[in-house]
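Asks: Pasting a predicted model and its sequence here:
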Amino acid sequence: IGFDAAFNYKTRDLNEALAETCPDGIDVNFENVGGKMLEAVLNRMNHGGRIIFCGSISGYNETTPQPGPNNLMNIVRQEITMRGFIVMSYGHLMGDFYRDMRQWLKDGSVKYRETIIEGIEKAPEAFMGMLRGENFGKMIVQVSDDPTR
């Protein structure tokens, strides 16, 4: 698993950043953010592109419903396929996933980073920090000493 380019969505205009990093457009997008990010992606999708929709974290912390992207007609104009899915619909494949992922982690094919917050009392702070994007990688609340570190 890799990537060709990256940008800080908090400090860059999304449309400019995607135009720069995806000059030939986007064929496939794994959408987990929604909101303004989805809107910017829809502006760069290629004809016949595909969007796999798994979540919309940009709205998880909102207290009122947020307006959707204003360019949903791009789905029609560009003949984009957008399909939602729930991970647990593929629960029957979890054994294969665990087997494969264990090997990929072991041989270095997959690398990860994590943010560790110590103490169960800091769980709310860690959760809010995750929603604000203050973590790098998986946000973990460590509730006891870890003898492996």
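Replies: Ah, there it is. Predicted model only: the values in this text are computed from it and were never measured.

Asks: all contacts plus neighbour counts: C-alpha atoms, from now on.
Replies: Fine.

Asks: Which elements pack onto whichever strand or helix holds residue 20?
Replies: In this structure, residue 20 is located in helix 14-21 according to DSSP states H and E. The helices and strands touching helix 14-21, judged by 3 or more C-alpha pairs under 8 Å, 6 or more residues apart in numbering; DSSP states H and E, are helix 35-44.

Asks: Comparison target below:
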Amino acid sequence: KARGCRAVGIAGGKDKCDYVVNELGFDACIDYKADGMQEKFKAATPDRVDVYFENVGGAVWEAVFPLLNPYARVPVCGLIAHYNEKAGSNTGRDRLPGTMRDILTKSLTIRGFIQIEFADQRRDFYREAAQWIAEGRLKYKEDVVEGLENAPNAFIDLLRGRNFGKLVVKVA
């Protein structure tokens, strides 16, 4: 959004989606907990999707993938919907052949990454992000939990979508 793109957020619940649109300034927000996610994605992305930041997987990925434009880019940073799956568990029909076909025919770029790969760009990011925060172009919300002893439950709540904002455990 800060670079001029149409931004569609994804959040769990009406309150979070209202925050994403009204406070953070996204153009739309899809409630992944509500019915009709695929139709809502279609309505929110009339020109379809050029970049999708994948951090969830599961039903969200299933809803977004058909909407990817040719040459779309998908940075993959996480797959939280799959973190509790057991290795080798069967999650239904094999979607890999169709997915690979679409990756090929749409010339999609899907790239996994870990934040540390971009450590050399950290200073530039901090400088730019600090400026955007000062200008009100980049906003954030923290969900602060007090005490290291509360970290395990806070993490479980995070995985269940109960946090509202970036989860921070305050230890000192």
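Replies: Here it is on my side, so go on. Computed from a predicted structure; not experimentally measured.

Asks: what sits up against the helix holding residue 20 of structure 1?
Replies: Contacts to helix 14-21 of structure 1, defined as C-alpha atoms under 8 Å, 6 or more residues apart in numbering, come from residues 5, 6, 7, 25, 36, 37, 40, 41, 43, 44.

Asks: tally of neighbours for the equivalent of the fifth one over in structure 2?
Replies: Alignment of residue 36 of structure 1 against structure 2 is given by TM-score structural alignment, with residue 59 as its counterpart. Around residue 59 of structure 2 there are 13 other residues, counting by other C-alpha atoms under 10 Å.

Asks: In structure 2, which residue range corresponds to stretch 47-56 of structure 1?
Replies: Counting by TM-score structural alignment, stretch 47-56 of structure 1 corresponds to residues 70-79.

Asks: mind listing what's buried in that stretch?
Replies: Across stretch 70-79 of structure 2, burial judged by 16 or more other C-alpha atoms under 10 Å covers 70, 71, 72, 73, 74, 75, 76, 78.

Asks: Hmm, the first one is touching residue 102, no?
Replies: To tie it back to what came earlier, the one meant is residue 70 of structure 2. No: Residue 70 of structure 2 is not in contact with residue 102 according to C-alpha atoms under 8 Å; the separation is 9.2 Å.

Asks: anything in contact with each of those two?
Replies: With C-alpha under 8 Å, 6+ apart, residue 70 of structure 2 and residue 102 have common neighbours residue 108.

Asks: one step back: might you calculate how far the match of stretch 47-56 of structure 1 sits from the centre of the chain?
Replies: Taking C-alpha atoms, centre = their mean, to the nearest Å, the mean C-alpha location of stretch 70-79 of structure 2 is offset from the chain mean by 10 Å.

Asks: To which residue of structure 2 is residue 9 of structure 1 aligned?
Replies: So residue 9 of structure 1 corresponds to residue 32, using TM-score structural alignment.

Asks: The residue sitting nearest the centre point of structure 2 and residue 87 of structure 2, how far apart?
Replies: Closest residue to the average C-alpha location of structure 2: residue 55 at 4.5 Å, with C-alpha atoms, centre = their mean. Per C-alpha to C-alpha, to the nearest Å, residue 55 of structure 2 is found 19 Å from residue 87 of structure 2.

Asks: Would you enumerate the residues in contact with the counterpart of residue 142 of structure 1 in structure 2?
Replies: With TM-score structural alignment as the criterion, the equivalent of residue 142 of structure 1 in structure 2 is residue 170. Contacts for residue 170 of structure 2 (C-alpha under 8 Å, 6+ apart) come out as 144, 145, 146, 147, 148.

Asks: What subset of these is buried?
Replies: Buried, going by 16+ other C-alpha under 10 Å: residue 145, out of the contacts of residue 170 of structure 2.

Asks: which residue packs closest to the equivalent of residue 129 of structure 1 over in structure 2, ignoring adjacent ones?
Replies: Per TM-score structural alignment, the equivalent position to residue 129 of structure 1 in structure 2 is residue 157. Closest residue to residue 157 of structure 2 apart from its sequence neighbours, by C-alpha to C-alpha, 6 or more residues apart in numbering: residue 163 at 6.3 Å.
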